[in-house]
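K.L.:
what follows is a predicted structure for the sequence shown.
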Amino acid sequence: MFTAALQLPDPWKVSAVEFRDGADGKSELHIDIAFATGSRFRCPEPKCGEEARPVHDVRERVWRHLNFFQYKAFIHAGVPRVSCPEHGVHAVPVPWARPGSGFTLLFEAMVVELAKSQPVADVARQVGEHDTRSWRFIRHYVDEARLYEDHTGVEAIGIDETSRKGHSYITVVADLTERDVINVTPGKDANTVKEFSLDFMAHNGDPDRVRLVTCDMSLGFAKGIREHLPNAAKVIDKFHVVKHANEAVDKVRKAEARENPLLRRTKYLWLRNEANLTGPQLEVKRNLARRRSKTARACGMRETLQDIYADSAGRAEAEAGFKALCSWMMHSRLEPMKALAHQFRRHW
């Protein structure tokens, strides 16, 4: 039954199955696999023309397999080695695992699938393995898959950085046409864009053909785009523009709340669109706005910014609205809003 379940080809078969106590005291399933006596194997070198040869010797190996119900499962086998007159002594590949791996193909496939939707450390905990071991074979499959990446014709990309709790930044590059991630590189500066361009060329991409790059207002990205994607128009995406505006509004609120306690714990009244506020929340916001608060003025600037995105009929109208908004912010005597206007103008 286990031979059939594992889909073992000749000459392999299950020779023994038993439960044993693991290092943690819990029962584990151990499956012994053997090849038939007198079996012959070909040299594993791809271009070798030698006939199948007798076994030179055997090396015992163990692989972690998919769990059998609630029990960890392990496969044990003596891996045969053959002696080739041309290529020397080589281990024969087994059908259930990659050469050199301590896991079966099915176990690796399960972990890779889980890792698509959650952190590798969480997956490793679920399956009872150390995350460093899991990362080794995940990287193998990622590197293998990337060998077949072809970026010919990619002309529009999006660049964004992310981090976990403010540490270890990585930059993600996506093909905006196909909506596929095409590169992930450590860092978030001009050198990151350089590393992307080198990898891009290694996969048939042409940096000179990239016409559009969307990104945030990072000066490092701006420098990298100028130097390594010379023909690309840089577009600051709306998400990051509004994010910076929200941060500026909240800085105004925090400063004003030191003198006006009514503004405490009202952060999201000013950062959410009014359509997303409840009736009572909207009433509180309007009452505070009637007091001519600095926060209300800053919020009005943020809302004007969103109106420019939503209502402008074309580029000329949007630019005129944007210039007027920056002038308003510069003359507002609200330092966070003035700083935001300076930031916008640096990237205009």
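P.N.:
Perfect, I can see it now.
K.L.:
contacts and neighbour counts: CA atoms only from here.
P.N.:
OK.
K.L.:
what's the local residue count around Arg302?
P.N.:
25 (other CA atoms under 10 Å).
K.L.:
please report how far the residue lying closest to it once chain neighbours are set aside lies from Ala339.
P.N.:
What sits nearest to Arg302 in space, not counting adjacent residues and going by CA to CA, 6 or more residues apart in numbering, is Ala245, at 6.0 Å. Using CA to CA, to the nearest Å, Ala245 is found at 10 Å from Ala339.
K.L.:
isn't the residue nearest to Arg302 right up against Lys338?
P.N.:
No - the pair Ala245 and Lys338 does not pass the contact test of CA atoms under 8 Å, sitting 10.9 Å apart.
K.L.:
more neighbours, those two?
P.N.:
Neighbours were counted for Ala245 and for Lys338 using other CA under 10 Å; Ala245 has more, 23 against 19.
K.L.:
show me which residues of the longest strand seen in the chain are buried.
P.N.:
Ordering each strand of the chain by length in residues (DSSP state E) puts strand 53-68 first. Applying a neighbour-count criterion of 16 or more other CA atoms under 10 Å, one finds 54-55, 62-66 buried in strand 53-68.
K.L.:
the structure to be compared is supplied as follows:
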Amino acid sequence: MSDYKDWDQREHAAEWLLYPENTGPYLSIDETSLSNGELYTIVTNKAAKGRKGSLLAMIKGTQAASVIEVLRKIPKRIRSKVREVTLDMAANMGMIVSRCFSKAAKVIDRFHVQKLAYDAVQEIRIKHRWQALDQENQAIEAAKQAGVPYEPEILANGDTIKQLLVRSRYLLFKHCDKWTASQIQRSRLLFERYPLINQAYKLATGLGTIFRTCKSKEHAFKKLALWYNQVEDCGLDSFKTVAKSIQTHYLDILNFFNNRSTNASAESFNAKIKAFRSSSRGVRDIPFFLFRLTKLYA
């Protein structure tokens, strides 16, 4: 009933799809897992807002050379009209944008940058959690040898030390303004016992504040320099790694303050693709699945 047999991209659909007519001045590039862990690089047009006309390209794999080869099938005069592309910090994505959209500003997604900082906080929390587990095991063994029952320390909110470190995971991803009453109490207990986690959390939220409050690249650059100095003084190795990554990509990170663009549209589009895939479980033919997908978004 459909025109699948006459689809002009049917022969190469499993490897790549391309819709040059969907090129716009503001694009996003990201990767997603489409089927059985197979990664595809997806380029979308922000102006379409996740609807018809969103999909510019979908290319199997993430190797820069393969993606560049396909995107260069778009005439150069069309590619030259692209003014901005949002992306993550992956080197291959940066290379793709530089080679294919040479006149476009690269904007590294602020949420990828902030995630690095929050991951550094979690690394410190997890390190303390393993130490707490070791201490608990030693205490249990000592209690056995002494012939007495082991009784863990119970904190004011009812958590044990081990539970405190486990249950603090989610509050450390949130700004303190969004904590619930129980999370405020738990954070107070956590930070009193583990000042390094408190220090790391303040660094992570401080980075987010820069993106949220600064109105210009110049202002943000100064604030980032001050933040970098705080990282140097803190002595936390995980945050020094974050700072080095930011320093390496700072020009593309600061481009966020031109239009405050993020890669949220790409993440949303990827979610739609996965949802569509879930609703098409009976479709095993990848080209036919992609044909149905393009009917909605190309």
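P.N.:
Thanks, I have the structure now. This structure is a prediction, so every number in the text was calculated from the model and none was measured.
K.L.:
got the contact list for Trp21 of the first structure?
P.N.:
Wrong residue type there; residue 21 of the first structure is Asp, not Trp. Contact analysis of Asp21 of the first structure by CA atoms under 8 Å, 6 or more residues apart in numbering lists 27-28.
K.L.:
that one -> the second structure?
P.N.:
Using TM-score structural alignment, Asp21 of the first structure lacks an equivalent in the second structure.
K.L.:
now Thr177 of the first structure: which helix or strand?
P.N.:
Assigned by DSSP states H and E, Thr177 of the first structure belongs to no helix or strand.
K.L.:
how far away is it from Ala233 of the first structure?
P.N.:
Thr177 of the first structure is 16 Å from Ala233 of the first structure, where distance means CA to CA.
K.L.:
who's more crowded, the two?
P.N.:
Ala233 (15 against 11).
K.L.:
what's the closest non-adjacent residue to the counterpart of the more buried one in the second structure?
P.N.:
Under the alignment by TM-score structural alignment, Ala233 of the first structure pairs with Ala105 in the second structure. Excluding its sequence neighbours, the residue lying closest to Ala105 of the second structure (CA to CA, 6+ apart) is Glu84, at 4.6 Å.
K.L.:
relative to Arg10 of the second structure, how far out is that neighbour?
P.N.:
Separation of Glu84 of the second structure from Arg10 of the second structure (CA to CA): 30 Å.
K.L.:
quick check, central residue of the second structure?
P.N.:
Centroid-nearest residue in the second structure: His112, 4.1 Å away (criterion: CA atoms, centre = their mean).
K.L.:
does that one really touch Asp88, like I thought?
P.N.:
Yes - His112 of the second structure lies in contact with Asp88 (CA under 8 Å); the separation is 6.3 Å.
K.L.:
show me where the first structure has its helices.
P.N.:
Residue ranges of the helices in the first structure, as given by DSSP state H, are 2-5, 105-115, 120-127, 131-146, 190-202, 219-228, 238-257, 267-271, 279-290, 294-311, 315-330, 335-346.
K.L.:
contacts for the last one, please.
P.N.:
With CA under 8 Å, 6+ apart as the contact definition, helix 335-346 of the first structure has outside contacts at 217, 244-245, 248-249, 251-252, 298, 326-327, 329-332.
K.L.:
most surrounded residue in those residues?
P.N.:
Going by other CA under 10 Å, Val249 tops the contacts of helix 335-346 of the first structure with 27 neighbours.
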